[in-house]
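Participant: I'd like to go over a predicted model; first the sequence, then the structure.
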Amino acid sequence: YRALSPRAKVVVGLIALVYAAFTLVIIRLGPHGLLEWLAQFSTFFAQSSLGPLILILLLILLSFPPTIGYGTVITLCGLSFGSPLAAPGNSLGYAWFIAASGCLLGSVTAFLVCRIALDTHGADWSWVRKVRQGKEWKAMEKAVERKGWKMILLIRLCPFPFVYSNLFFASLRPEVIPMPFFVLATLATTPKLFLHVFIGAQTFEAIQAGRDGGEAATHTSGWFRLFYVVGASALGAATSWYIYHETKK
């Protein structure tokens, strides 16, 4: 932080204030209030003809670091379009398609913009030079260079923050990560978004059932959610261990 320019310190300070404001809002609303608030948004998106487009545009915007809320918008896709109770014709497949489209378009856009910015101004930013010269960064770069698209895929699957993985991939040399490899690896990992979409759809149905005085999820959906969460956690742990092992070579 001390190595940053005064302008950069102001930007970091503003980002910290935004993060703090979001945290206070979440604490103030509480879990139930936050879900109700998201449910109201989901109803608006579900009833609007521009709902899918707005969500995709939000995902594109939130694919850039250091923004927050990408995962929330993915879940919002499920809240808005994952359940037929929200609007006729809705389904998990449709919600996943919206989320996957936003994920892919956002990744590619962030990748290109960050790569151009780093290629143009990276040499002028001292913090960029320091990060790129770091031991861990160089180890990750060498691991990606050795394994190619396979390592890109694994990094996408591990619990690495999505927006910062876009920045990481963009910072590597084009010969290490060509655009086609990046696109294919990102596309191959979009099925994992189904979990967030499913949770969003189940949350909407639970809220709707609570309003109507009925019951929410069935035992089948509960077991499915548990299986998916356990499987995703195991996959994330395995990929994280493998990536750590590769960076130590």
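Facilitator: Everything's here; your move.

Participant: contacts, neighbours, all on C-alpha from now
Facilitator: Noted.

Participant: Please work out how many residues are found near the spatially closest residue to Phe45 that is not a sequence neighbour.
Facilitator: Counting by CA to CA, 6 or more residues apart in numbering, Gly51 is the residue found nearest to Phe45 once chain neighbours are left out, at 4.2 Å. Here the count is done by other CA atoms under 10 Å, and Gly51 has 20 residues near it.

Participant: to the chain's geometric centre, what's the distance from the longest helix anywhere in the chain?
Facilitator: Assignment by DSSP state H gives helix 6-47 as the longest helix of the chain. Centre-to-centre, helix 6-47 and its host chain are 16 Å apart (CA atoms, centre = their mean, to the nearest Å).

Participant: got the contact list for the next helix or strand after that helix?
Facilitator: Going down the chain from helix 6-47, the next helix or strand is helix 51-61, by DSSP states H and E. Contact with helix 51-61 is made by 44-45, 70, 73-74, 77, 98-99, 101-103, 105-107, 109-110, as judged by CA atoms under 8 Å, 6 or more residues apart in numbering.

Participant: Give the PyMOL command for selecting the buried subset of these.
Facilitator: Per 16 or more other CA atoms under 10 Å, the buried members of the contacts of helix 51-61 correspond to this PyMOL selection:
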select buried, resi 45+70+73+74+77+98+99+101+102+103+105+106+107+109+110
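
Participant: which of the contacts of helix 51-61 lies closest to Ala170?
Facilitator: Of all the contacts of helix 51-61, Ala170 sits closest to Ala110, with 8.2 Å by CA to CA.

Participant: Distance check, the residue nearest to that closest one when sequence neighbours are not counted against Val108.
Facilitator: Excluding its sequence neighbours, the residue lying closest to Ala110 (CA to CA, 6+ apart) is Phe64, at 5.5 Å. Using CA to CA, to the nearest Å, Phe64 is found at 10 Å from Val108.

Participant: Can you pick out the residue with more neighbours from the two?
Facilitator: Neighbours were tallied for Phe64 and for Val108 using other CA under 10 Å; the higher tally belongs to Phe64 (23 against 20).

Participant: Just the element for the more buried one, please.
Facilitator: For Phe64, there is no host helix or strand (DSSP H and E).

Participant: contacting residues around it?
Facilitator: Contacts here follow CA under 8 Å, 6+ apart; on that basis Phe64 touches 106, 110, 163-164, 166-167.

Participant: Centre of this structure to the edge, which residue is at the far end?
Facilitator: Taking CA atoms, centre = their mean, the residue of the chain most remote from its mean C-alpha position is Gly213, at 33.7 Å.

Participant: what's around Ala21, how many residues?
Facilitator: Using other CA under 10 Å, Ala21 has 12 neighbouring residues.

Participant: do the same with the one 3 residues further on
Facilitator: Leu24: 12 surrounding residues under other CA under 10 Å.

Participant: Likewise for Ser126?
Facilitator: Applying other CA under 10 Å, we find 13 other residues in the vicinity of Ser126.

Participant: List the contacts of stretch 219-229.
Facilitator: Under CA under 8 Å, 6+ apart, the answer for stretch 219-229 is 195, 199.

Participant: Could you give me the buried positions within that stretch?
Facilitator: Judged by neighbour count (16+ other CA under 10 Å), stretch 219-229 contains these buried residues: 225, 228.

Participant: take a look at this one as well, against the first:
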Amino acid sequence: MTGDHSPRPRPTLAHILKNSTLYLIRRFRKLPISGKLLILSFTLFYCVLVALIFVIKPGRIAQSFYDLGQRIRGHPLGWLLLATLIQIISIPPMIGHTTMLNLCGFTYGMKGFLVAAPASLVASAVVFVVLRYLFGDVLRSWSEKNQTWRALETVIDAKGLPLIILIRISPFPPWVYSNSLFASIQSVSVWEFMAATACCFPKHLLYVFIGARMAPLSDGKQREHMDTQTKVVNIILIVVGIVSAVASGWILYALVKRQLQGISLDANGLSPNVTEEPDEGASLLRNPSSESLSESV
């Protein structure tokens, strides 16, 4: 026989971790100083956050979160405070949109969705309009110099609203950076962006549901009077909600990745075949020239 047709050995977990670590290190080294400082700042922030969780203890944090929700609920304008906070965290480079949706569930139960959904829609629209019309020249000058960004604009322009919706409900890029992403793409109109944002409502409802189920378990008094069966049911519902959010997020990310495959930049920075069925070997998310897209969002 000529040639070995024996199956290739599967990579071990250690091998995958090693390659992933080396890849991240190479990407980090290619970043400009400002990018490196931003990554280090976020890393430091999350390290401090994790340390505080261990020092303060999760039980006390959960109780504080529950007490905060009840104080907001007791105020007649509590809904307006939550809506204002959602607006603030929708402005780049703020983070915490999912946490705010959980807090809506903590505060009002499932009725918190009536605050979370419209507040998120209005907040993202405000950010989009401000970035597009007040900082439009800056965004255009940047995107015109970025070849991959121009190719991405071409793909979105060709595939239209369905791709915009798919990217918007995907977990990548995150909420706040998705606002910036679409504001910088001139082919996306305000109404298309708002329609795509409205398609995120089922995901928002899921996050509110998780917060609503976590609330009674976070309060020490309610836990004391809660029978074991009720506790187990609440925990199971929370786990199912989290698993559903993660699973749907990865499925949507895979769909977005598949839709963006086939962007092969030519010498002018644009792909002539962006509307054709993608080739497995040409992926925007794996192409070396796509690194500027990942870094920018």
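Facilitator: On my side now, so go ahead. All of these numbers come straight from a predicted model, not from anything done at the bench.

Participant: Alignment lookup: the residue farthest from the centre of structure 1 to structure 2.
Facilitator: Applying TM-score structural alignment, one finds that Gly213 of structure 1 aligns to His225 in structure 2.

Participant: How far away from the center of its chain is stretch 176-194 of structure 1?
Facilitator: When C-alpha coordinates are averaged (CA atoms, centre = their mean), stretch 176-194 of structure 1 and its chain have centres 13 Å apart.

Participant: So which residues make contact with it?
Facilitator: 74, 92, 96, 99-100, 103-104, 107-108, 144-145, 148-150, 152-153, 156-157, 169, 232.

Participant: from these, which ones fall inside helices?
Facilitator: Mapping these onto helices (DSSP H) picks out 74, 92, 96, 99-100, 103-104, 107-108, 144-145, 149-150, 152-153, 156-157, 169, 232.

Participant: Give me the buried entries from those.
Facilitator: 74, 92, 96, 99-100, 103-104, 107-108, 144-145, 149, 152-153, 156-157, 169, 232.

Participant: Figure out the helix or strand that the residue nearest to Pro159 of structure 1 when sequence neighbours are not counted lives in.
Facilitator: Nearest residue to Pro159 of structure 1 in three dimensions, chain neighbours excluded: Gly236, at 5.8 Å (CA to CA, 6+ apart). Applying DSSP H and E as the criterion places Gly236 of structure 1 in helix 219-247.

Participant: Next one: the residue nearest to Pro159 of structure 1 from Phe194 of structure 1, what distance?
Facilitator: Applying CA to CA to Gly236 of structure 1 and Phe194 of structure 1 gives a distance of 15 Å.

Participant: need the contacts of Phe64 of structure 1 in JSON lines with secondary structure, can you?
Facilitator: Output for these, formatted as JSON lines (DSSP: H, G, I helix; E, B strand; the rest coil):
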{"residue": "Gly106", "secondary structure": "helix"}
{"residue": "Ala110", "secondary structure": "helix"}
{"residue": "Val163", "secondary structure": "helix"}
{"residue": "Tyr164", "secondary structure": "helix"}
{"residue": "Asn166", "secondary structure": "helix"}
{"residue": "Leu167", "secondary structure": "helix"}
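
Participant: Now render these as TSV, adding distance to Phe22 of structure 1.
Facilitator: TSV is the format used below for the contacts of Phe64 of structure 1 (distance: CA to CA, whole Å):
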residue	distance to Phe22 of structure 1
Gly106	22
Ala110	23
Val163	18
Tyr164	19
Asn166	23
Leu167	23
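
Participant: Can you tell me the element the equivalent of Gly105 of structure 2 over in structure 1 falls in?
Facilitator: Counting by TM-score structural alignment, Gly105 of structure 2 lines up with Gly78 in structure 1. Using DSSP H and E, Gly78 of structure 1 maps to helix 70-81.

Participant: could you say which helix or strand contains Gly214 of structure 1?
Facilitator: Using DSSP H and E, Gly214 of structure 1 sits in no helix or strand.

Participant: what's the distance between the residue minimising distance to the centre of structure 2 and Val115 of structure 2?
Facilitator: The centre of structure 2 sits closest to Pro174, judged by CA atoms, centre = their mean, with a distance of 2.3 Å. From Pro174 of structure 2 across to Val115 of structure 2, the span is 20 Å (CA to CA).

Participant: before we move on, what about Ser187 of structure 2?
Facilitator: Ser187 of structure 2 is 30 Å from Val115 of structure 2, by CA to CA.

Participant: and Met151 of structure 1, how far is that from Val229 of structure 1?
Facilitator: Going from Met151 of structure 1 to Val229 of structure 1 by CA to CA gives 23 Å.

Participant: Please disregard the earlier target; I meant Leu157 of structure 1.
Facilitator: Leu157 of structure 1 is 14 Å from Val229 of structure 1, by CA to CA.

Participant: Remind me what the longest helix of structure 1 packs against, helices and strands.
Facilitator: On a contact count with 3 or more CA pairs under 8 Å, 6 or more residues apart in numbering; DSSP states H and E, helix 6-47 of structure 1 meets helix 51-61, helix 70-81, helix 193-212.

Participant: Distance to Val10 of structure 1 added to these, as JSON lines?
Facilitator: Output for these, formatted as JSON lines (distance: least, CA to CA, whole Å):
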{"stretch": "helix 51-61", "distance to Val10 of structure 1": "21"}
{"stretch": "helix 70-81", "distance to Val10 of structure 1": "24"}
{"stretch": "helix 193-212", "distance to Val10 of structure 1": "34"}
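
Participant: tell me the most buried of those helices?
Facilitator: Of the helices and strands packed on helix 6-47 of structure 1, the one with the most neighbours on average (mean count of other CA atoms under 10 Å) is helix 70-81, at a mean of 26.

Participant: Map Ala100 of structure 1 across to structure 2 for me.
Facilitator: So, by TM-score structural alignment, Ala100 of structure 1 is matched to Ala117.

Participant: Next, the contact list for its match, please.
Facilitator: Taking CA under 8 Å, 6+ apart, we find Ala117 of structure 2 in contact with 198, 201, 204-205.

Participant: what do you get if the cut-off is 7 Å, keeping everything else the same?
Facilitator: Going by CA atoms under 7 Å, 6 or more residues apart in numbering, Ala117 of structure 2 touches 201, 204.

Participant: repeat for Tyr253 of structure 2
Facilitator: Counting by CA under 7 Å, 6+ apart, Tyr253 of structure 2 makes contact with 170-172.

Participant: residue in structure 1 matching it?
Facilitator: Matched by TM-score structural alignment, Tyr253 of structure 2 corresponds to Ser240 in structure 1.

Participant: try Trp79 of structure 2
Facilitator: In structure 1, the residue paired with Trp79 of structure 2 is Pro52, using TM-score structural alignment.

Participant: Could you do Pro162 of structure 2 as well?
Facilitator: Using TM-score structural alignment, the partner of Pro162 of structure 2 in structure 1 is Lys150.
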